[in-house]
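> No sequence on hand, only this structure:
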């Protein structure tokens, strides 16, 4: 019964997210990974009347979902330089009040971040279990994609940053060894204390820089990303796509226009236990 409730919640969230955000006139659409995205693709298939839309997957699983639906996939690295995705749909392992996300439970975080940053807007679809006030409330760890040769060094550095027991993720058959990503990298899962938001730091609830044992979302993401051997961190924070495009239009401090999208979603659709859908939107 619980599983049926969860799947119904995922489907309801996907249907509403697609109904309110998918434009049949779009030319390029990002499709993330995970079980919720299956329902997103189903909803797009029902709504789409344009056979020329190209769908960019974040990994092997999402590409198979696209193909099975009779839609047309295109590899991320096949996109022309001047093309941005009209929208990207993806799930999350946990989302906080500021729409920061933890992703990477399915080991696709690097490609998920590539697609999110290439999209004009990223819409997240999830079930009620993923909705938390702060990251690392229910979801236990931060997934980190690491070069195999660097795993011992990264594990030691993560402990220095305050992770209690970071571990290399293995396959379901442990004798098969570490889980490999689509990039042939490994995944390290690092537990940390519940993360602060930027508002928490402003309110004096912690320094957020690790010096007092507390970490703010963006600060921890940056600290981990700076470790040699780390390809990507499963924290999606900072700007969303709309904010990033507005920032790029201003040209930055050097007056150079750089088109890089945001990591955070512009909206998150949570399917709830009672069959309703709760929507959190960027302020």
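Received the coordinates, thanks. Computed from a prediction, not measured in an experiment: that's the story for all the values here.
> contacts and neighbour counts: CA atoms only from here.
OK.
> Report the contact partners of residue 282.
By Cα atoms under 8 Å, 6 or more residues apart in numbering, residue 282 lies in contact with 98, 99, 265, 266, 267.
> now with 7 Å?
266, 267 (Cα atoms under 7 Å, 6 or more residues apart in numbering).
> now it: how far from residue 242?
10 Å (Cα to Cα, to the nearest Å).
> now swap in residue 88 and tell me
13 Å.
> what is in contact with these two at once?
Listed as contacting both residue 88 and residue 242 by Cα under 7 Å, 6+ apart are residue 121.
> who's more crowded, the two?
residue 88 (28 against 19; other Cα atoms under 10 Å).
> what about the closest residue to the more buried one other than its chain neighbours, which helix or strand?
Nearest non-adjacent residue to residue 88, counting by Cα to Cα, 6 or more residues apart in numbering: residue 30, 4.0 Å away. Secondary structure assignment for residue 30, by DSSP states H and E: strand 28-31.
> Okay, one more to line up with it:
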């Protein structure tokens, strides 16, 4: 029986096979992508190809540069050919919750720019509704974070907590706070995102809706590949 790490790694080949010489590649964040980047560097060396990486977090950029991947700022490219990232949850329509690592704003920018957006997960990330197993991250300005959290809580009697790490408020790469919102099955992701994004002080939400082109799932019975055209888990 494969563990979670092995399940993640099992998804890599199907993603890497879609990367070609000269592509601009959006490189995501989190544990799955940190395992993927060395494999990407191996592919570049083995096949003698060059790619340009645009990274969603400072940590990923550092790892990629150390392995010889050319990394540029998102403002230095006009398009991204393919973006690869993990997810915290994937629902039956390939919608996602992302942002467990706090990089949701940068992830959303890069994933939206990509002509093809691929998500790599293990089977434990498949859910019946968004919020079933993971809280929704919301990136907010430090200035009025408490006021924003109270407005979110009042939406549907929701529990909202400012993310803390070692008793210190977590700070995103953009210098903001993250509010983690516990959701329930009755909340519509489209309506909730619209409510949140129009609150003054909210920069972005961890909802990634209608942006995923392909989900590659590592399961105990092999790899499953789901495309937008046949988007039922």
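Okay, I see it. Computed from a predicted model, the values in this text were never measured in an experiment.
> which residues of the second structure does the strand holding residue 30 of the first structure align to?
On the second structure, the counterpart of strand 28-31 of the first structure by TM-score structural alignment is residues 24-27.
> residue with max distance from the center of the second structure?
Computed with Cα atoms, centre = their mean, the residue of the second structure farthest from its C-alpha average is residue 48, at 28.5 Å.
> From residue 159 of the second structure, how far out is it?
51 Å.
> Quick one: residues contacting the residue nearest in space to the middle of the first structure.
Geometric centre of the first structure, nearest residue: residue 103, 4.4 Å, by Cα atoms, centre = their mean. Counting by Cα under 7 Å, 6+ apart, residue 103 of the first structure touches 92, 93, 109, 234, 235.
> at 10 Å instead, please
33, 90-95, 109-110, 112-113, 139, 141-144, 233-236 (Cα atoms under 10 Å, 6 or more residues apart in numbering).
> so who does the residue nearest to residue 2 of the second structure when sequence neighbours are not counted touch?
Sequence neighbours aside, residue 220 is the residue nearest to residue 2 of the second structure in space, at 6.5 Å (criterion: Cα to Cα, 6+ apart). By Cα under 10 Å, 6+ apart, the contact set of residue 220 of the second structure is 1, 2, 3, 4, 6, 7, 10, 122, 123.
> Might one say that the fifth one is in contact with residue 36?
No: under the contact definition of Cα atoms under 10 Å, residue 6 of the second structure does not touch residue 36, with a separation of 11.8 Å.
> need the next SSE after the top strand by length along the second structure, C-terminal direction.
The longest strand of the second structure (DSSP state E) is strand 114-122. The C-terminal neighbour of strand 114-122 of the second structure among helices and strands, as given by DSSP H and E, is strand 136-140.
> The first structure: matching residues for the helix or strand following that following strand?
Sequence order places helix 145-156 as the next helix or strand after strand 136-140 of the second structure, per DSSP H and E. With TM-score structural alignment applied, helix 145-156 of the second structure matches the range 151-162 in the first structure.
> And the matching stretch, what's buried?
Across stretch 151-162 of the first structure, burial judged by 16 or more other Cα atoms under 10 Å covers 151, 154, 155, 157, 158, 161, 162.
> from the chain's centre, how far out does it sit?
How far stretch 151-162 of the first structure lies from its chain's middle: 23 Å, per Cα atoms, centre = their mean, to the nearest Å.
> Now do the strands in the first structure.
So, for the first structure - with DSSP E - the strands run 28-31, 54-57, 72-73, 87-90, 94-95, 101-102, 122-127, 142-146, 167-168, 186-190, 230-233, 235-236, 267-271, 277-281.
> Would you check how far apart residue 182 of the second structure and residue 25 of the second structure are?
33 Å.
> try residue 120 of the second structure
In terms of Cα to Cα, residue 120 of the second structure sits 15 Å off from residue 25 of the second structure.
> Looking at these two, which one has more neighbours?
Shown here are residue 120 of the second structure and residue 25; by other Cα under 10 Å, residue 120 has more neighbours (27 against 24).
> My guess is that one contacts residue 218. True?
Yes: with contact defined as Cα under 10 Å, residue 120 of the second structure counts as touching residue 218 (8.0 Å).
> Quick check: neighbours shared by those two?
7, 8, 9, 10, 11, 12, 225.
> picking that back up, farthest-separated two in the buried residues of stretch 151-162 of the first structure?
Greatest spacing in these, by Cα to Cα: 151 and 162 (16.6 Å).
> From residue 123 of the second structure, how far out is the counterpart of residue 91 of the first structure in the second structure?
Taking TM-score structural alignment for the superposition, residue 91 of the first structure sits opposite residue 86 in the second structure. Residue 86 of the second structure is 12 Å from residue 123 of the second structure, where distance means Cα to Cα.
> Please identify which of those two sits among more neighbours.
A side-by-side neighbour count of residue 86 of the second structure and residue 123, using other Cα under 10 Å, places residue 86 first with 26 against 19.
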